[in-house]
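**Student:** Sequence plus the predicted model coming up.
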Amino acid sequence: MTSPVWDPVQYLRHAGLRARPFADLLAHVPDLPAERPRIADLGCGPGTVTVALADRWPTAHITGYDNAPEMLAGAEAYAGPTPGGGTLDFAAADARTWTPDETHDLIISNATLQWVPGHPDRFSDWIAALAPGGTFAFQVPGNYDAPSHRVLRELAGADPRLAGTLRHQDAVRTPAEYHEALTSLGCEADVWETTYLHLLKGEDAVLDWVKGTALRPVLTALSGDPEARDTFLTAYRDQLREAYPATAQGTAFPFRRIFVVATVRG
C-alpha cells in the first residue's frame, strides 16, 4: 500500500462530521485510574480532536502521535499547557512500530488503525503498557463494502500503476474478532458498530469527502501524472454520482464505523 501524502485542509473540509465518531467513542471511555493521567492519541492527524481529551481530563499529559509531517505541522498550533493544568504535545511516530516507553492510563486512536496492516498484532504491546484500570479505545471505518470503496478498488485494480496502492478489504476486522483479540489479553471489552447517515453538502460531495481520506493513496501515486489523475477522478466521480445521487437537501452518505473500548482489569 502506498504511503499517502496528506492534505490537512482537505481532510478538515468535513471536520464536524469526522469528529462525531471520536466524541461518541470518548463518551464510552470510563474514568481513568490516575489523577494526572498519561494519555496517547495514536494517529492524531491535525490535532483537532486531540484537544477534546484535555476537556475530558484537564490535568492529563497528552501526546498526539502521527507519522505524517503535514498533519503534525498543523497540530503544533494546539501544543502547550492546557487550561486545567495539563500538557498537550505532539510527536512523530508510526503505529506500526510505536511501543510506549512509560505506563499510560489511556491509549486512544481515531480512524487510524485501518491504515496499519495487521494492527491487532500490536494490541498486546499497547495493553501491556496500560496501568491497571487503564483503557485502550479506538474506532475504525467499517464501510469497505460501500460503493465509495468498492468502486475505488475496482478502478484502481484496472490500472497497473496502482497495483498495491489501496488497503485490502480486510484492513479492518469484524467486531467479533476485535472482541476476541482483546478479551484474550485480559481486558473487559465493549465493542459496537454504528452507521452514520451523513448529509453532505456541495457538488460531488462524496468525492470531496474521500479526497481527504480513502483517495489519498491514489492521488499520491498519480501526483506526477496530472492527466492520468484527472482521468481517474472523472471515472470515479461519475460512478459516485450514480451510487450517491444528490438531492436538493444534499447527498446522503451512509458510513459504518466500528468502536472498541477495552479496559485492563484492575
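**Tutor:** Happy to help now that I have it.
**Student:** CA only for contacts and neighbour counts going forward, please
**Tutor:** Fine.
**Student:** Tell me which stretches of the stretch 101-250 of the chain form strands.
**Tutor:** 104-110, 130-141, 187-200 (DSSP state E, counting those that start in this stretch).
**Student:** Show the residue spans covered by the helices in the stretch 101-250 of the chain.
**Tutor:** 123-128, 147-157, 175-183, 205-210, 216-221, 226-243 (DSSP state H, counting those that start in this stretch).
**Student:** Make TSV from the ones you listed and add mean neighbour count and distance to Ile39 to it.
**Tutor:** Output for these, formatted as TSV (neighbours: other C-alpha atoms under 10 Å; distance: least, C-alpha to C-alpha, whole Å):
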stretch	mean neighbour count	distance to Ile39
helix 123-128	17	12
helix 147-157	17	32
helix 175-183	16	19
helix 205-210	20	29
helix 216-221	20	28
helix 226-243	14	39
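**Student:** Redo the ones you listed as JSON lines? Include distance to Gly43.
**Tutor:** Listed next are the helices of the stretch 101-250 of the chain as JSON lines, based on distance: least, C-alpha to C-alpha, whole Å:
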{"stretch": "helix 123-128", "distance to Gly43": "14"}
{"stretch": "helix 147-157", "distance to Gly43": "21"}
{"stretch": "helix 175-183", "distance to Gly43": "19"}
{"stretch": "helix 205-210", "distance to Gly43": "18"}
{"stretch": "helix 216-221", "distance to Gly43": "16"}
{"stretch": "helix 226-243", "distance to Gly43": "27"}
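**Student:** Which stretch among these approaches Ala68 most closely?
**Tutor:** Ala68 sits nearest to helix 216-221 of all these, at 12.4 Å, using C-alpha to C-alpha.
**Student:** ok, for Ala91, nearest residue in space, not its chain neighbours?
**Tutor:** Spatially, and ignoring its direct neighbours in sequence, Ala91 is nearest to Tyr65 (5.1 Å; C-alpha to C-alpha, 6 or more residues apart in numbering).
**Student:** now the helix or strand that neighbour falls within, how far from the centre of its chain.
**Tutor:** Using DSSP states H and E, Tyr65 sits within strand 61-66. Chain-centre distance of strand 61-66: 15 Å, with C-alpha atoms, centre = their mean, to the nearest Å.
**Student:** Take this one as well and set it beside the first:
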Amino acid sequence: MPDWSPTAYLQFTDERSRPFHDLLSRVRTEPATIVDLGCGPGHLTTVLRTRWPAATVVGLDSSPAMIERARAHEPQDGVRYELADLRDVAHRRGPVTGADLVVSNAALQWAPDHRELLAPLAATAAQTFAFQVPGNHDAPSHLLLREVAARSPYTDVVGPVPRRATADPAEYLDLLAAPGWQVDAWETTYTHVLHGPDPVLRWISATGAQPVLHALQAHDPALRARFEAEYGAALREAYPEHPWGTPLQFRRVFVVATRT
C-alpha cells in the first residue's frame, strides 16, 4: 500500500501515547542503548531519551514518510532514525543488530507472523524486550470494517480484509518465558473520550483502515468516499456521540521480558 501519513497518525496523540508511557513504567533496567522498533513519526522515541538521558536511542521504521517526519521534527542529541523492517531486525540484518532495551509500541501486529518473531527479537535485547500491541481485533470498529469492506463493490477492489489478531497475555508469556527470562504480561482496556466529527472514523482511518482506504483511493476516489460514508454511518451507530464526547473502548496487550 502507499506510505503512511504522519499527519493523520498524530491525531489523538495523547490517547495513542498513553499506552507507551504505561509500558515504560514497567521497565526496571537502565539501558545504555535503546532501539525503538516501529518508531513512527518519532514523537515517542524522544520520550525514551528523556526517560534515560544518558542512553543512545535509535528509532527504526519501515515507512519512509514516518522516518522523514521524525528526522525533520524530532531532532534530539543522542537520537537517530533509520529505515528498517522488523523482520530484518529479528534476523540481525538491519542497521542496528542489538541494544540493551528493544521496545515496540503498536507495530508488531502488522506482521502476520509476529508470534514467530518474538523470540528472535527478544534475543537481540541485552537487558529487556518490551512491546505493546492492540487487542481490539474484534471490537465493533474492526468488525464493521471487515463487514462493510466485504460488500459489493468494495470487496472487488480490496478482497478479504484480514483479521489482524494479536495474542492474549498468557500466550505471549508462554512464547517468551524461558530460562534466564522474567516475563511480565498484562492487558488494559482504555476508554478514550474523543471529540469532533466522526472521531472513530478519523481514529481508525489513520491506522487499521488505511490499507482498505488506500486500495479504494487508488482504484477510484469516488468509491473511497462512498465507502467512508457507509462505514462512517455504521461507526456512528456503534459509537454514539454524547454531549461530553464519543467514548472509544480500546484494549491493548503489554509484555516486558527482562533477562535475569
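**Tutor:** Sure thing, it's come through. The structure displayed is predicted, hence computed values, not measured ones.
**Student:** Let me know how buried the residue nearest to Ala91 of structure 1 is, in neighbour terms.
**Tutor:** Neighbourhood size, Tyr65 of structure 1 [other C-alpha atoms under 10 Å]: 26.
**Student:** Translate it into the numbering of structure 2.
**Tutor:** The equivalent of Tyr65 of structure 1 in structure 2 is Leu60 (alignment by TM-score structural alignment).
**Student:** same check, this time on Asp7 of structure 1
**Tutor:** Checking TM-score structural alignment: Asp7 of structure 1 goes with Ser5.
**Student:** Tell me who's in contact with that match.
**Tutor:** By C-alpha atoms under 8 Å, 6 or more residues apart in numbering, the contact set of Ser5 of structure 2 is 65-66, 206.
**Student:** Phe129 of structure 2: which of those residues is nearest?
**Tutor:** Checking the contacts of Ser5 of structure 2 against Phe129 of structure 2 by C-alpha to C-alpha gives Met66 as the nearest, at 22.6 Å.
**Student:** picking that back up, and the match of Asp7 of structure 1, how far from Ala65 of structure 2?
**Tutor:** Per C-alpha to C-alpha, to the nearest Å, Ser5 of structure 2 is found 7 Å from Ala65 of structure 2.
**Student:** ok, now which ones touch the residue nearest the centre of structure 1?
**Tutor:** The centre of structure 1 sits closest to Ala111, judged by C-alpha atoms, centre = their mean, with a distance of 1.4 Å. Residues near Ala111 of structure 1 by C-alpha under 8 Å, 6+ apart: 43, 138-141.
**Student:** Tell me how far the alignment partner in structure 1 of Ala167 of structure 2 lies from Asp190 of structure 1.
**Tutor:** By TM-score structural alignment, Ala167 of structure 2 lines up with Arg173 in structure 1. Per C-alpha to C-alpha, Arg173 of structure 1 is found 15 Å from Asp190 of structure 1.
**Student:** just to revisit the earlier point, just give me which of the contacts of Ser5 of structure 2 are shared by structure 1.
**Tutor:** Here those are checked against structure 1 with both residues aligned by TM-score structural alignment, their matches' C-alpha atoms under 8 Å, and the contacts held in both are 65-66, 206.
**Student:** May I ask which of those residues has the most neighbours?
**Tutor:** Neighbour counts for the kept ones among the contacts of Ser5 of structure 2 peak at Met66, which has 25 neighbours (criterion: other C-alpha under 10 Å).
**Student:** wait, isn't that residue in contact with Gly38?
**Tutor:** No - the pair Met66 of structure 2 / Gly38 is not scored as a contact, 9.4 Å apart, by C-alpha atoms under 8 Å.
**Student:** returning to what we had before: check the contacts of Ala111 of structure 1 and tell me the two furthest apart.
**Tutor:** Between any two of the contacts of Ala111 of structure 1 (C-alpha to C-alpha), the greatest distance is 14.1 Å, for Gly43 and Pro141.
**Student:** Compare the two and say which is more crowded by neighbours.
**Tutor:** Taking neighbours as other C-alpha under 10 Å, Gly43 of structure 1 and Pro141 compare with Gly43 leading, 26 against 21.
**Student:** from the strands of the stretch 101-250 of structure 1, which stretch is densest packed?
**Tutor:** Each of those was scored by mean neighbour count; the highest is strand 104-110, a mean of 25, by mean count of other C-alpha atoms under 10 Å.
**Student:** check the fit of it onto structure 2 and give the mean distance.
**Tutor:** Following the fit onto structure 2, the mean deviation recorded for strand 104-110 of structure 1 is 0.5 Å by mean C-alpha distance after the TM-score superposition for structure 1.
**Student:** packing partners for that strand?
**Tutor:** On a contact count with 3 or more C-alpha pairs under 8 Å, 6 or more residues apart in numbering; DSSP states H and E, strand 104-110 of structure 1 meets strand 38-42, strand 130-141.
**Student:** can you list those strands in CSV and add distance to Pro21 of structure 1?
**Tutor:** Output for these, formatted as CSV (distance: least, C-alpha to C-alpha, whole Å):
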stretch, distance to Pro21 of structure 1
strand 38-42, 15
strand 130-141, 7
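**Student:** among these, which is nearest Tyr11 of structure 1?
**Tutor:** Comparing those against Tyr11 of structure 1 with C-alpha to C-alpha, the closest turns out to be strand 130-141 (15.1 Å).
**Student:** tell me, stretch 110-123 of structure 2 lands on which residues of structure 1?
**Tutor:** Going by TM-score structural alignment, stretch 110-123 of structure 2 sits over residues 115-128 in structure 1.
**Student:** what's that stretch in contact with?
**Tutor:** 95-96, 99-100, 107, 113, 136, 167, 171, 178, 181-182, 185, 264.
**Student:** repeat that with 6 Å
**Tutor:** Residues outside stretch 115-128 of structure 1 that contact it (C-alpha atoms under 6 Å, 6 or more residues apart in numbering): none.
**Student:** can you tell me the distance between the two ends of it?
**Tutor:** With C-alpha to C-alpha as the measure, stretch 115-128 of structure 1 spans 22 Å from end to end.
**Student:** Measure how far that stretch is from the centre of its chain, please.
**Tutor:** 15 Å.
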